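**Q** I would like the atomic coordinates for the input below:
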Amino acid sequence: MDCDPVQILFAKTVGPVKDTFIVYNSQGKSKGMAVVAFAKPESAALAREKYNGKIVDGRRPIKIEIIKDDNEIPSAAPEKKSLSLLERIGQTSKSAKLRTKKGPKRIQKQQQRKVVTAEQLDQEMEDYRASTDTV
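**A** You can find the predicted model right below:
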């Protein structure tokens, strides 16, 4: 296994490193960026605490960003949230929200809608066509 300076630095001063990837340009020179995968999440936090903003190679400060892998299995069991009454009896909160829409305001809107017959729609269309023909 070929160890690069980035891997050696973090392995010695922070904690176990799973993998490192250094970004190179087309001429084979380092672009000054690397991706380091730590064995433990707390190692990444320690690396940021120790080295973020610090000058290590004498050129420019290191910028450390933590990227969390969502596909990893959590070490501890996730906390269970308490279910609402509707969720416990088999209805989701989404269906409960849908039911609240059938309140008095919705009924009033339905009652205020004007019922239009087919004959009235035909007459409106004829009136519209007649008004556009004269222009």
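
**Q** C-alpha only now, for contacts and for neighbours.
**A** Fine.

**Q** And the strands in the protein?
**A** Using DSSP state E, the strands of the chain run over 17-24, 30-38.

**Q** Which of those sits closest to I66?
**A** Closest approach to I66 among the strands of the chain (Cα to Cα): strand 30-38, 9.6 Å.

**Q** mind checking how far the closest one is from the chain centre?
**A** Mean-position distance between strand 30-38 and its chain equals 24 Å (Cα atoms, centre = their mean, to the nearest Å).

**Q** tell me the angle that strand makes with strand 17-24.
**A** 160 degrees (axes from the mean of the first three to the mean of the last three Cα atoms, to 10 degrees).

**Q** And strand 30-38, what does it pack against?
**A** In terms of contacts (3 or more Cα pairs under 8 Å, 6 or more residues apart in numbering; DSSP states H and E), strand 30-38 is packed against strand 17-24.

**Q** in the strand it packs on, what counts as buried?
**A** Using 16 or more other Cα atoms under 10 Å as the test for burial, strand 17-24 gives V17, T20, I22.

**Q** Looking at those, which is nearest S93?
**A** V17 (43.7 Å).

**Q** Alongside the first, I'd like the structure of this one:
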Amino acid sequence: MSALDKSLDDIISNSRKSLKTKRSTRGNTGKVGKKVGAVNKKPIVSFKKAKPAVTATPNTAASMMYATKVVVYGLPKDIKMDAIKDFFQSQVGGVQNVALSYNERGHFKGIATIIFKTNKSATLAVEKYNGAPIDGGSSKLKLELIIDPTKKPLTSRIAPNKVANPKALAVKAQTKANLRSKPKAKPQQQKKKPAKKSKKTVEQLDQEMTDYFGN
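**A** I've put the predicted structure just below:
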């Protein structure tokens, strides 16, 4: 009988017999291999809670309190705006406005922008439903927390100039006053250089020789 004609029970039985034979020959010191037909234990997979995705500016820490907008991706395309608003209002609370995104044909793209009244509600929505499964795990939601700079008051966006130490200002002013009160040094007059004598011509030299010998 070939190996293909044997049943699974016969194969397992023969494999066990061969393993027992090997054990008896090796003694207790030999290592036993993996059993044929043994059920492999599946590794335990731990699912960590997805971290909220945040679209932030450089001053994230100072601006987080003004992040009240949440963009939701992956919503079922057959869902209505009222259903989305009622869901987040009942599960999170503090929903102020909901807007849906449509394509050029007027079909819902599965993207909704939700504005909450406070940053606490917006952050809770992201922490609670970012990565949440939809319809039995066929897809997952994705939530992004958006920092809207238009929500920040002008007082938090404009910082006053730093005021210098009054003592330092007084010392600086006194130094300038002292410099102004000092008499300015007179500029030294440059000595006039003697004018260079012009070279005599041949005629002048001849005349001088004639005058000298004539005398």
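
**Q** Can you lay out the strands of the first structure as a markdown table showing distance to R59 of the first structure?
**A** Below are these laid out as a markdown table (distance: least, Cα to Cα, whole Å):
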| stretch | distance to R59 of the first structure |
| --- | --- |
| strand 17-24 | 17 |
| strand 30-38 | 10 |
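
**Q** middle-most residue in the first structure, spatially?
**A** D70 (11.0 Å; Cα atoms, centre = their mean).

**Q** So what's the residue count around V70 of the second structure?
**A** Burial of V70 of the second structure is recorded as 26 neighbouring residues (other Cα atoms under 10 Å).

**Q** should've said E127 of the second structure
**A** For E127 of the second structure, the neighbour count with other Cα under 10 Å is 19.

**Q** Now do the helices in the first structure.
**A** 5-13, 41-51, 85-88, 93-100, 104-112, 118-133 (DSSP state H).

**Q** If you count neighbours, what's buried in the second one?
**A** If you call a residue buried by 16+ other Cα under 10 Å, then helix 41-51 of the first structure has these buried ones: S43, A44, A47, R48, Y51.

**Q** Throw those into a markdown table and include distance to I8 of the first structure, thanks.
**A** Converted to a markdown table, the buried residues of helix 41-51 of the first structure look like this (distance: Cα to Cα, whole Å):
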| residue | distance to I8 of the first structure |
| --- | --- |
| S43 | 14 |
| A44 | 15 |
| A47 | 13 |
| R48 | 16 |
| Y51 | 14 |
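
**Q** next SSE after the longest helix anywhere in the second structure?
**A** For the second structure, the helix with the greatest residue count under DSSP H is helix 8-26. Sequence order places strand 53-55 as the next helix or strand after helix 8-26 of the second structure, per DSSP states H and E.

**Q** matching residues in the first structure for that following strand?
**A** Alignment of strand 53-55 of the second structure against the first structure: no match, by TM-score structural alignment.

**Q** To V56 of the first structure, which of the strands of the first structure lies closest?
**A** Smallest distance to V56 of the first structure across those (Cα to Cα): 11.7 Å, for strand 30-38.

**Q** With that, I have no additional questions.
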